[in-house]
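Student: coords please:
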Amino acid sequence: MHWITRPGWPGNLLAMAAGALTTLALAPFDIWPLALVSLIVLYLGLRELNPRQALVRGWCYGFGLFGAGTSWIYVSIHTYGGASALLAGLLMLGFIAAIAWFFALPTWLWAKWVRRNNAPLADALAFAALWLGQEAFRGWFLTGFPWLYSGYSQLDGPLSGLAPLGGMWLISFTLALTAALLCNLPRLRMNRSALIGGVVLLLAPWGLSLALKTHAWTSPAGAPLSVAAIQGNVEQSMKWDPAELDAQLKLYRDMTFTSKRADLIIWPETAIPILKESAEGYLSMMGKFAADRDSAMITGVPLRQLGGHGEYRYYNGITVVGEGDGTYLKQKLVPFGEYVPLQELLRGVITFFNLPMSDFARGPADQALLQAKGYQIAPYICYEVVYPEFAAGLAAQSDLLLTVSNDTWFGTSIGPLQHLQMAKMRALEAGRWMIRATNNGVSALINPFGKITETIPQFQPGVLYGEVVPMHELTPYLRWRSWPLTVLSVVLIGWALVARRVKRQTASCADAL
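Tutor: Sure, this is the predicted structure:
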């Protein structure tokens, strides 16, 4: 306990280890209690630190979290980005050191302005509010990096019933509040009213979640639809090679032609690795095949459009042929994978900064959903499914959810399984079926409770067959999003700031007297 609460490197290293523990609470390990342990260590470790010490402690926690949880970045840079092992390691360390500041700044703020050691119940509530603010800010600043949120640990845990109420955000808030309340129970025992309030706050969210775990917030909007999701397992080294284009188009064509009849035929992200305008004949052929089967076919394909200044802009997109309609342009782009920040300086420095198709533009925000077989489908291309609020905005207009991806960039790392876990959470939050079609796995069908009903092996070609059910009605989270929790958090932090200021003024007056 002494190492946890006092300043110095023993405590900082322990905070780093605590951050790494969160990775074990998430996919593919799913040891959910470790998320709570991690938060307990962080909360206790900030109790006696001054702002500068808290900043270092928070940075160490973030470094441990991202160092353990984003190891797949090394695979992307080294194996597929062409960087040497040394350079890839240095780039990864630089990235981790930079994003660890997402924890350093809130912990500095906590120690300087928000912490209330003399009011343990209010202190626990303020800690949960600031923790939520940290996660929200991390998902927004500079397009965001909404990865490794603690709430995902509860997808198969006791708090999963809260997801349709307040999304993953409510779960994260509850975990932080629980951790702080458990730490403060000895202090709360000195005040009977505070103790009763603390116990109620501690137990109520867990009891509510358990009561709601099997509650269906949405209902079927029609009969089940059969699905055939094609997993081509095309090597990343072949993906954008012009010499391999015909082989890839033939692969998806033949796998589709020999598949069982299905209402929805789904191909993954950029399954057609050439511009849509160059593949019109091919798409027309596949559209006729789908229509003859009374099917809708949805595929990833890049597009270009003429911009206002007479220059073409390129987009990562999805289009529908056969018994459906619509084209969607990706809005949330992956830095370096789909666009290069400061590209005037970085392009050409190493191969990683000049990857194929790394000059995409962002699609407009006011796009219509895809339509297939008479239903509205909310599309998410790869990275987009990890943004809770963005995903909820599309899901609220939809009957079905669809995410297509090419997780080949992650290799055999834990990245694809983390990505899948976030897609499962989106289905649970929305109370809707999710179709997930990827190039090399994990392709899956996910029900409205966030459970996989069908999947096929990773790293091999195959066709995923199953059924999904269009759903209507909105979960509370789709209806209200994170606004109620945001308002509560702002009030709690504001309360802490005002109370601390009043205490300081009172102390100054007492000293003056």
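Student: going forward, measure contacts and count neighbours with C-alpha atoms only.
Tutor: Noted.
Student: name the nearest residue to Gly441, sequence neighbours excluded.
Tutor: Of all residues beyond its chain neighbours, the one nearest Gly441 is Gln458 (4.5 Å), with distances taken as C-alpha to C-alpha, 6 or more residues apart in numbering.
Student: that neighbour in helix, strand or coil?
Tutor: Gln458 carries the three-state label coil when classified by DSSP: H, G, I helix; E, B strand; the rest coil.
Student: so it touches Asn440, yeah?
Tutor: Yes - Gln458 is in contact with Asn440 according to C-alpha atoms under 8 Å; the separation is 5.8 Å.
Student: between the two, point out the one with more neighbours.
Tutor: Asn440 (28 against 17; other C-alpha atoms under 10 Å).
Student: you'd agree that one is up against Gly232?
Tutor: Yes - under the criterion of C-alpha under 8 Å, Asn440 makes contact with Gly232 at 6.6 Å.
Student: Arg116 and Asn184, how far apart?
Tutor: From Arg116 over to Asn184 the distance is 12 Å, taken as C-alpha to C-alpha, to the nearest Å.
Student: also Asn118?
Tutor: Computed with C-alpha to C-alpha, the distance linking Asn118 and Asn184 is 11 Å.
Student: who has more neighbours, the two?
Tutor: For the pair Asn118 and Asn184, the greater number of neighbours falls to Asn184 (20 against 10), based on other C-alpha under 10 Å.
Student: give me every residue that touches the closest residue to Asp325 other than its chain neighbours.
Tutor: With C-alpha to C-alpha, 6+ apart as the measure, Gln371 is the residue that lies nearest to Asp325, at 5.2 Å, once sequence neighbours are left out. If you count contacts by C-alpha atoms under 8 Å, 6 or more residues apart in numbering, Gln371 has them with 320, 324-326, 377.
Student: pretty sure Tyr152 contacts Met168?
Tutor: Yes - with contacts defined as C-alpha under 8 Å, Tyr152 counts as touching Met168 at a distance of 6.7 Å.
Student: where do the contact lists of these two overlap?
Tutor: Residues within reach of Tyr152 and of Met168 at once, by C-alpha under 8 Å, 6+ apart, are Met425.
Student: run this one through as well so I can compare:
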Amino acid sequence: MTWLAETAMLAYGWRRFALLLIAGAVAGLSIPPLFFLPALFIAMPVWIWALDGTAPQGGWRRVFGSAFGIGFAFGWGYFLVAFHWLGAAFFVDGGIMLVLMVPAILALAALIALFWGLASSLAHALWSHSGWRILTLATALSAAEWTRGHVLTGFPFDLLGYALTPTAEMMQLSAVIGVYGLTFLAALLAMTPALIWPADERPLTQRLTPFFAAIAILAAQLGYGYNRLQGATTAPIEDMRMRLVQPLVYEHSNWSSANPEALIERLITLSQMQASPEDPGLAAVTHLVWPESALPFYLERYPESLARIGRMLGPEQILLTGAPRISYSGAPDQPPFNSVLAIDQSGAAVASYDKAHLVPFGEFLPYQSFFAELGIKQFVPGANGWQPGDPRQRVMALPFGPTLLVLICYEILFSGDLGETEDAELLFNITNDAWFDGSIGPAQHAHHARVRAVEEGMSLVRAANSGITFATDPFGRITGQLPARQMDVLDVTPMQRLEATPFTQVRHWPFLAAMLVGGLASVYAAIRHGVRPRRHQRH
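Tutor: Next up is the predicted model:
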């Protein structure tokens, strides 16, 4: 590691950029579902050493640019690994989309890496020669992760903190500090090897102490989770039985290929499956669930299909289905909604929720007129894109059964920003990850959803078009799951929510307080141990 430390400190130009790009890619191996946590401890110190070798000379502009390049290169490598699976969606339409796949992934990773470049610049502006510098970079990086999860609609995929959630035991700390708190912890702990190498005048035991402390903290996290789960008690929601249908509807990418009557027949047949003649099947179910994109057409235009759905349901049964919905205003030029409809025995929608947090380029096209000229459209079909719903309407009250906090697809990624969770008894997530079949994307998305269940202390019920369909208890433990890309149904009984978790009571305030403390400590360390840049003298 001494060789690596010295190389990172002395490298410059394209060699340094390449080294940081590779280090970032190595760090990317820690993302779900790979979870190679040692990769973070190998890669993160390289960032520290590279900043150590960037002397604050030649004015702030040069320092800013040099430090920015270090963080940008590291982030670009990380996000190329983290987001490479998004390229699978380009194979759905083919044609020009395949030509755009590589530059699009490169551009997306570079765009998100800008946040890490800015974090690196901010950290280097407060750099010091003491061990406090790892706190400086960890604070700046965590603040950057918070920012990318919130600005410009937010994109909180693969936050660093997910690296510390590979098991149900390690997930439990998210019920206290949330995934952003875990992000700060992951960054700080993974940087501790930078204090070991290269060797200096300090004794080896002193240089090793922060690293061993990091290992002890990880062990404490695991122990906390184990003890929490050992004492965990859950109770089922009474008189509730949900059937989750995983139908493999691939017509979602091309509505013109959909046969509405045939699809409804297929969905009804799946919904009424029986494991044996003695199995009550759908008769024992209170809530039937069809996932996002199960109906790639406007259901209200097929009254006979609605009538068939009504005839399938009993007097105390509800179908919850993903479906596109035309605006109730009836305006012909108004984009539709991506919705969840609750349909009862009469075939009428008794409740609905319209997706509020749309995916850029997935469900709406920024600068639509410009991209349309290039033949580029949003991935999810829909006339003129989709329009967002009201995020304050996520809690769905049904004629019977618990209230649901409805989240469509990637809406479940937004830690601490799910809506009025105190009014809901159950996290309800439908999704269509079929765009990314064969990649790590569906498993990654599913893992992010599990962490939300732990944070909120609520059971999660998740129905996916092609997988992964599953349910968890309020501690994130999976209580039932279907294999990906298998047409089947899953019957589950959700558990009652916990009274409260520490996270639901204080949300991200401890994380923000840690950012403030870390920032103040960095300023103090920079004043006491830092090196001020030389000013150019004017002659």
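Student: coming back round to it: which of the contacts of Gln371 of the first structure does the second structure keep?
Tutor: Counting by both residues aligned by TM-score structural alignment, their matches' C-alpha atoms under 8 Å, the members of the contacts of Gln371 of the first structure that carry over to the second structure are 326, 377.
Student: between the contacts of Gln371 of the first structure, which is nearest Val386 of the first structure?
Tutor: Out of the contacts of Gln371 of the first structure, the one with the shortest distance to Val386 of the first structure is Ile377. That distance is 17.3 Å, counting by C-alpha to C-alpha.
Student: give the aligned equivalent of the closest one in the second structure.
Tutor: Under the alignment defined by TM-score structural alignment, Ile377 of the first structure is paired with Leu404 of the second structure.
Student: run through who's touching stretch 315-328 of the second structure.
Tutor: 285-299, 313, 334-345, 400, 430.
Student: restricted to helices, list those residues.
Tutor: Counting by DSSP state H, none of the members of those fall within helices.
Student: can I have the buried ones of those residues as a ChimeraX selection?
Tutor: Of the contacts of stretch 315-328 of the second structure, the buried ones can be selected in ChimeraX as follows, counting by 16 or more other C-alpha atoms under 10 Å:
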select :285,286,287,288,289,290,291,292,293,294,295,296,297,299,313,334,335,336,337,338,339,340,341,342,343,344,345,430
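Student: show me where the stretch 401-513 of the first structure has helices.
Tutor: Taking DSSP state H, counting those that start in this stretch to define them, one finds helices in the stretch 401-513 of the first structure at 415-430, 476-480, 483-512.
Student: just say which of those is most tucked in.
Tutor: When neighbours are counted by mean count of other C-alpha atoms under 10 Å, the highest per-stretch mean among the helices of the stretch 401-513 of the first structure falls to helix 415-430, a mean of 26.
Student: which of the helices or strands spans the equivalent of Gly207 of the first structure over in the second structure?
Tutor: Following TM-score structural alignment, the counterpart assigned to Gly207 of the first structure within the second structure is Ala220. Following DSSP states H and E, one finds Ala220 of the second structure within helix 204-230.
Student: sorry, back to before: shared neighbours, Asn440 and Gly232 of the first structure?
Tutor: Shared contacts of Asn440 of the first structure and Gly232 (C-alpha under 8 Å, 6+ apart): 460-461.
Student: ok, Met273 of the second structure touching Leu282?
Tutor: Yes - at 7.3 Å, Met273 of the second structure counts as touching Leu282 under the criterion of C-alpha under 8 Å.
Student: the more surrounded of the two?
Tutor: Using other C-alpha under 10 Å as the criterion, Met273 of the second structure and Leu282 rank with Leu282 on top: 22 against 14.
Student: how about the corresponding residue of the first structure for Leu195 of the second structure, what does it touch?
Tutor: Using TM-score structural alignment as the criterion, Leu195 of the second structure maps onto Asn184 of the first structure. Counting by C-alpha under 8 Å, 6+ apart, Asn184 of the first structure makes contact with 120-121, 124.
Student: if you look at these, which of them are in helices?
Tutor: Secondary-structure check on the contacts of Asn184 of the first structure using DSSP H: residues within helices are 120-121, 124.
Student: save these as TSV, and put in distance to Ile414 of the first structure and neighbour count too.
Tutor: Converted to TSV, these look like this (distance: C-alpha to C-alpha, whole Å; neighbours: other C-alpha atoms under 10 Å):
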residue	distance to Ile414 of the first structure	neighbour count
Pro120	38	22
Leu121	38	22
Ala124	33	26
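Student: with distance to Tyr80 of the first structure added, can I get these in TSV?
Tutor: Compiled in TSV, those are given as follows (distance: C-alpha to C-alpha, whole Å):
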residue	distance to Tyr80 of the first structure
Pro120	50
Leu121	50
Ala124	44
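Student: counterpart of Gln458 of the first structure in the second structure?
Tutor: Taking TM-score structural alignment, Gln458 of the first structure has Ala484 as its aligned residue in the second structure.
Student: check contacts around its match.
Tutor: When contacts are counted by C-alpha under 8 Å, 6+ apart, Ala484 of the second structure touches 466-469.
Student: how much space separates it from Gly467 of the second structure?
Tutor: 4 Å.
Student: Ala232 of the second structure too?
Tutor: According to C-alpha to C-alpha, Ala232 of the second structure and Gly467 of the second structure sit 28 Å apart.
Student: pick out whichever of these two has more residues nearby.
Tutor: Neighbours were counted for Ala232 of the second structure and for Gly467 using other C-alpha under 10 Å; Gly467 has more, 28 against 10.
Student: can you give me the distance of the equivalent of the more buried one over in the first structure to Phe63 of the first structure?
Tutor: When the first structure is aligned by TM-score structural alignment, the residue opposite Gly467 of the second structure is Gly441. Distance, Gly441 of the first structure to Phe63 of the first structure, using C-alpha to C-alpha: 29 Å.
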